[in-house]
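Peer 1: give me the fold of what follows.
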Amino acid sequence: MPNPTITLVQGDITEQAVDAVVNAANSSLLGGGGVDGAIHRKGGPDILAECRELRAAHYGGGLPTGQAVSTTAGRLPAHWVIHTVGPVWAKSEDRSALLASCYRESLRQARELGARTVAFPAISTGVYGWPLDDGARIAVATVREEGEGFDELRFVLFDKHSHDAFAARLPLP
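Peer 2: Below is the predicted model of the structure:
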């Protein structure tokens, strides 16, 4: 299978018309701030209802860091939301494998759903404190390694600084 097109967009992940949008969720799956809050607000109550069902059935203690699960996308222009919990950055401990797992497990979920196009935020680089340049390095490397078979994998970056950090890791033609 050919490798996917990897694209960068500066904008709002809740406006992406793709098969699946990845949510940088917190472990509760019940919404929060940043990307998580925006997806829950714009997607509406159907997302929260499915997240509550997941909590009740499988994730009573919350979704573990580095794993991913999917729900409907509600009112978003996508078909599904893939929720993944990124690691909090720690200077004293290398958690890079957990961050890479977020992207890898999100792609696994997307494959199981039959998604051909996926939009990712910059997982863990906001309130979880992951240094942006390193987060971009891990994200781009993991998606390149694990993204075979998709039509498009899109990084949706909220601001120019984030877009530039990802662009430095992904030279565009």
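Peer 1: all contacts plus neighbour counts: C-alpha atoms, from now on.
Peer 2: Will do.
Peer 1: for the chain, what spans make up the strands?
Peer 2: For the chain, the strands defined by DSSP state E cover 5-10, 20-25, 68-72, 80-85, 117-120, 152-157.
Peer 1: could you check the angle the second one makes with strand 68-72?
Peer 2: I take that to be strand 20-25. 120 degrees (axes from the mean of the first three to the mean of the last three Cα atoms, to 10 degrees).
Peer 1: who does strand 20-25 touch, helix- and strand-wise?
Peer 2: Strand 20-25 is packed against helix 34-43, strand 80-85, strand 117-120, with contacts defined by 3 or more Cα pairs under 8 Å, 6 or more residues apart in numbering; DSSP states H and E.
Peer 1: other SSEs contacting the lengthiest helix in the chain?
Peer 2: Longest helix of the chain, by residue count under DSSP state H: helix 96-113. Judged by 3+ Cα pairs under 8 Å, 6+ apart, helix 96-113 is in contact with strand 68-72, strand 80-85, helix 132-146.
Peer 1: what helices and strands are in contact with the first one?
Peer 2: Okay, so that is strand 68-72. Using 3+ Cα pairs under 8 Å, 6+ apart, strand 68-72 sits against helix 45-57, strand 80-85, helix 96-113.
Peer 1: to compare against the first, here's the next sequence to fold:
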Amino acid sequence: MRTGGGAGAAINRAAGQQLLGALFDIPEVKPGIPCPTGEARITPGFKLPASCVIHTVGPIHFIDKNPAASLRNAYRNSLMVAKANKIEYIAFPAICCGAYGQVAKWNHLGQGLFCWLLDICWPLDELSHFITLI
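Peer 2: So this is what the prediction gives:
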């Protein structure tokens, strides 16, 4: 969450150094781990046009014992953080789809799981303007 590549690194660069500082202010649940795989945390957006950023950690497919469940939890917990913070709009980059050599199927699996979660977790009238996939 604090370091990395892909979309996360691009978001961190665009938001500026304040975001990195905010990430280091998030309490660690274990040494060096402020956000375990599948969980989500929120920070201000700083220099981004968004008021906040919800951070999540997707699975590393060759390490995680149940990567599909961890990916599902990353989406679900991000949405739960959004709802708890009364966020009206959210955009998701594809979670766990390439920066660390993840298998391409994760993109399709992640998007399918994401759609399934939306059907389960929220009524469609509440989502009419809530979700944008990027």
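Peer 1: just the TM-score for the two chains, thanks.
Peer 2: Once the chains are laid over each other, their TM-score by TM-score structural alignment, normalised by the length of the second structure reads 0.83; 126 aligned residues with a Cα RMSD of 2.0 Å.
Peer 1: H40 of the first structure is nearest to which of the helices and strands packed on helix 96-113 of the first structure?
Peer 2: Smallest distance to H40 of the first structure across these (Cα to Cα): 9.9 Å, for strand 80-85.
Peer 1: which residue numbers in the second structure go with that closest one?
Peer 2: The alignment of strand 80-85 of the first structure onto the second structure (TM-score structural alignment) spans residues 52-57.
Peer 1: any idea how far that stretch is from the chain center?
Peer 2: 5 Å (Cα atoms, centre = their mean, to the nearest Å).
Peer 1: for stretch 87-97 of the first structure, same thing?
Peer 2: 18 Å.
Peer 1: same deal with stretch 46-64 of the second structure?
Peer 2: Relative to its chain's centre, stretch 46-64 of the second structure lies at 4 Å (Cα atoms, centre = their mean).
Peer 1: about what we covered before: quick one, the longest helix of the first structure and strand 20-25 angle?
Peer 2: Using the same axes, to 10 degrees: helix 96-113 of the first structure against strand 20-25 is 140 degrees.
Peer 1: the second structure: matching residues for helix 96-113 of the first structure?
Peer 2: Using TM-score structural alignment, helix 96-113 of the first structure pairs with 68-85 in the second structure.
Peer 1: contacts for the matching stretch, please.
Peer 2: Here stretch 68-85 of the second structure makes contact (Cα atoms under 8 Å, 6 or more residues apart in numbering) with 37-42, 54-59, 64, 88, 90, 95-96, 109-110, 113-114, 117.
Peer 1: could you list the buried residues of it?
Peer 2: 68, 70-79, 81-82 (16 or more other Cα atoms under 10 Å).
Peer 1: now, among those residues, which is nearest to N12 of the second structure?
Peer 2: Distances from N12 of the second structure to the buried residues of stretch 68-85 of the second structure, taken by Cα to Cα, are shortest for S78, at 17.3 Å.
Peer 1: which non-adjacent residue is nearest the most centrally placed residue in the first structure?
Peer 2: With distances taken as Cα atoms, centre = their mean, the first structure has V22 as the residue nearest its mean C-alpha position (3.3 Å). Excluding the flanking residues, the one nearest V22 of the first structure by Cα to Cα, 6 or more residues apart in numbering is I82, at 4.6 Å.
Peer 1: ok, G6 of the second structure touching G98?
Peer 2: Yes - assessed by Cα atoms under 8 Å, G6 of the second structure is found in contact with G98 at 7.4 Å.
Peer 1: re the thing from before, JSON lines for the helices and strands packed on strand 68-72 of the first structure, including distance to F166 of the first structure?
Peer 2: Below are these laid out as JSON lines (distance: least, Cα to Cα, whole Å):
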{"stretch": "helix 45-57", "distance to F166 of the first structure": "29"}
{"stretch": "strand 80-85", "distance to F166 of the first structure": "20"}
{"stretch": "helix 96-113", "distance to F166 of the first structure": "15"}
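Peer 1: nearest to G147 of the first structure, out of the ones you listed?
Peer 2: helix 96-113 (7.0 Å).
Peer 1: run the chain-centre distance for the closest one.
Peer 2: With Cα atoms, centre = their mean as the basis, helix 96-113 of the first structure stands 8 Å off its chain's centre.
Peer 1: that helix to strand 152-157, inter-axis angle?
Peer 2: 130 degrees.
Peer 1: what's the mean distance for helix 96-113 of the first structure versus the second structure?
Peer 2: Once the two are superposed, helix 96-113 of the first structure sits an average of 0.7 Å from its aligned residues in the second structure (mean Cα distance after the TM-score superposition for the first structure).
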